[in-house]
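S.K.: how would this look folded up:
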Amino acid sequence: MRVLVLSDIHANYTALTAVLNDAEGVDAVWCLGDVVGYGPDPNACVELLSEQPNVVCVLGNHDVAALGDMPLDSFNGDARRSLIWHERVLSADSIKFLRSLPSRKVEISEHVTLVHGSPRDPVWEYILNTLSARLNFEEFNTDFCFVGHTHVQSIFQLDPNLNRISLDMPHVGMPVPLTGRAILNPGSVGQPRDRDPRAAYVIFDTEALTWEPQRVEYNIKSVQARIREARLPEKHALRLAEGW
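M.R.: As a prediction, this is how the structure comes out:
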C-alpha cells in the first residue's frame, strides 16, 4: 500500500492541494495533526482532508487549542491571535471532524505508530535532537513512529548494537529503506521550518517499507494575501516565503 504521510497543514489550503495533486494515486492518507492554526483556510483544509481515501488523523496542539480544549496562553502572542480567529471561524462540520480525532498515539499497523508531538507526550513534546529521540524509543511498541510538530523532515534511527541514535535529513525523492527502529518526521505541508518553503510530505510504502520524502512548490503569494485579508499576524505571511 502506498501511503501519503503528512503533517502540520496549518490551514494552508493551497499547499495541501499541491501536495495531494503531487502525490496522486495513493491508497491512504495518514495525517500527524495540526490541520489548523496559523493559516487562513481552516475549514477548507479540514473538508479536503476529510474527503481523502482511508484517511487517519491525530490531533495536534493547534487543533486541540482551536477546539477550546487547551489554554491559549500556552502559545506565543502571534499563534494565540491566529487561534482566536480560528475558534471564531471554524464551522460546525470542521469542529465535528476535529472532535472525532484522537489526541493520543495510534498504532496504525504492526509496524507504525502515529502521533503529533512524541510518543510520551502526544500533543506537546518536540523531538528535535537525538536526546529527545532517545527518551521516546521506549514509549512505542512498533518498529517506527511517525511524528510531526517540528516542521522539519528528519529520521532518528536507533542502532541497538552501539546503543546510538543517529539523525538524518533525507534527500528529497530518494526512498529510504526502513530497518530496525526509527522515529520519522515528514515535515510540514503548510509551514516548513527548514529554510525550504516548498510543501513537505512523504510517501510510505507499507510492503517495501520505504520512506520517500518529497517537496512541492505552491503559490505562496496567494496564501500570504489571504493571511493579510484575514488580518492574521504578518509574521505568518512572511515566514512562508523563506521556510522558517
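S.K.: contacts, neighbours, all on C-alpha from now
M.R.: Noted.
S.K.: Might you report the residue contacts of residue 106?
M.R.: 58, 113-115 (CA atoms under 8 Å, 6 or more residues apart in numbering).
S.K.: Tell me, how many residues neighbour residue 75?
M.R.: 15 (other CA atoms under 10 Å).
S.K.: what separates it from residue 38, distance-wise?
M.R.: From residue 75 across to residue 38, the span is 11 Å (CA to CA, to the nearest Å).
S.K.: picking up where we left off before, out of the contacts of residue 106, which is nearest to residue 90?
M.R.: Nearest to residue 90 out of the contacts of residue 106 is residue 58 (CA to CA; 17.8 Å).
S.K.: For the comparison step, fold the sequence that follows:
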Amino acid sequence: MKLAVLSDVHGKDEKLRSIAGKLSAADKILFLGDLFTEGDDPNACWELLTQLHTDVWIMGNTDEWLCEDYDVSTLNALCRQEALEAKAKMNPITLKAIQKWNKEKKFKLGSCSILCVHDYPLTDSLSGMKNKVYSSGADLILCGHTHKPALLRFENKMIINPGAVCEGQYVLIEIEENIESIEFINF
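M.R.: Reported below is the predicted structural model:
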C-alpha cells in the first residue's frame, strides 16, 4: 500500500494542485495538519484534499485557531491576524468540518502500527527520544509542524516528518506487511 503523507500546506493551493496527480496514485492520503492560514484561498485546499479522498485528517495548531472555541486573543498579533483573515475567507462547511478533525490517529497496516500527529514533541537527548517513541506503542510515527523533512530510527521504530507542502515537500511510504520504501519528494 502506497501512502502519500502531507503536512503544512498553509493555504498554498497552487502547491497542492501541482502534486494532485501524483497524490491520486497513492492508495491512502494522510494529512498531518496546518491546511489553512497564509494562502489566498483556504477553501480551495480543503476542496482539493476532499476530492482526492484524503483518508486521515489531523488538526494542526493553525487549524485549531479556526475552531469555534479557540480564543485567538491568546495568539501573538501576527498569528491572530492570520487566523482571523483565514476564518473570514472560509465557508461555513469547511469551518464545521475542521471541528471534527482529531489531534492524533492510530491505525495498523500489515504488522506496522502507525501514529499520525501534527506536532510530536522531541526531547534533547537520544535516550529521551527513544523512550518517547517506544512508549507511544507505534512502529511508525508520522508528524509535521517543523517544516523540516526528517527520518529518525530507533532500532525497529521510526519517526518521519514529510516536511511542508508549502515549501515543496512531502513523502511517499510503501507498506505491505512492514515498511518497504520511503521516498522524500521535493517539488
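S.K.: TM-score for these two?
M.R.: Overlay of the two chains. TM-score (TM-score structural alignment, normalised by the length of structure 2): 0.86; 181 aligned residues with a CA RMSD of 2.1 Å.
S.K.: Please, which helix or strand holds the residue of structure 2 most remote from its centre?
M.R.: Going by CA atoms, centre = their mean, the residue of structure 2 most distant from its centre is residue 127, 25.7 Å out. Using DSSP states H and E, residue 127 of structure 2 sits within helix 126-136.
S.K.: Quick one: distance of that helix to the chain centre.
M.R.: Averaging C-alpha positions (CA atoms, centre = their mean, to the nearest Å) puts helix 126-136 of structure 2 21 Å from its chain's average.
S.K.: can you map out the strands along structure 1?
M.R.: Taking DSSP state E as the test, the strands found in structure 1 are 2-6, 28-31, 55-57, 106-107, 112-114, 144-146, 153-159, 164-168, 176-177, 181-186, 199-205, 210-216.
S.K.: name the helices or strands packed onto the first one?
M.R.: Right, strand 2-6 of structure 1. Where contact means 3 or more CA pairs under 8 Å, 6 or more residues apart in numbering; DSSP states H and E, strand 2-6 of structure 1 is packed against strand 28-31, strand 199-205.
S.K.: Reformat the ones you listed as a markdown table; add mean neighbour count and distance to residue 234 of structure 1.
M.R.: A markdown table is the format used below for those (neighbours: other CA atoms under 10 Å; distance: least, CA to CA, whole Å):
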| stretch | mean neighbour count | distance to residue 234 of structure 1 |
| --- | --- | --- |
| strand 28-31 | 22 | 27 |
| strand 199-205 | 25 | 20 |
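S.K.: And these: which comes nearest residue 146 of structure 1?
M.R.: strand 28-31 (9.4 Å).
S.K.: how big is the offset of the closest one relative to structure 2?
M.R.: Strand 28-31 of structure 1, aligned to structure 2 and superposed, deviates on average by 0.6 Å (mean CA distance after the TM-score superposition for structure 1).
S.K.: thinking residue 186 of structure 2 is in contact with residue 170, fair?
M.R.: Yes - counting by CA atoms under 8 Å, residue 186 of structure 2 touches residue 170, with 6.9 Å between them.
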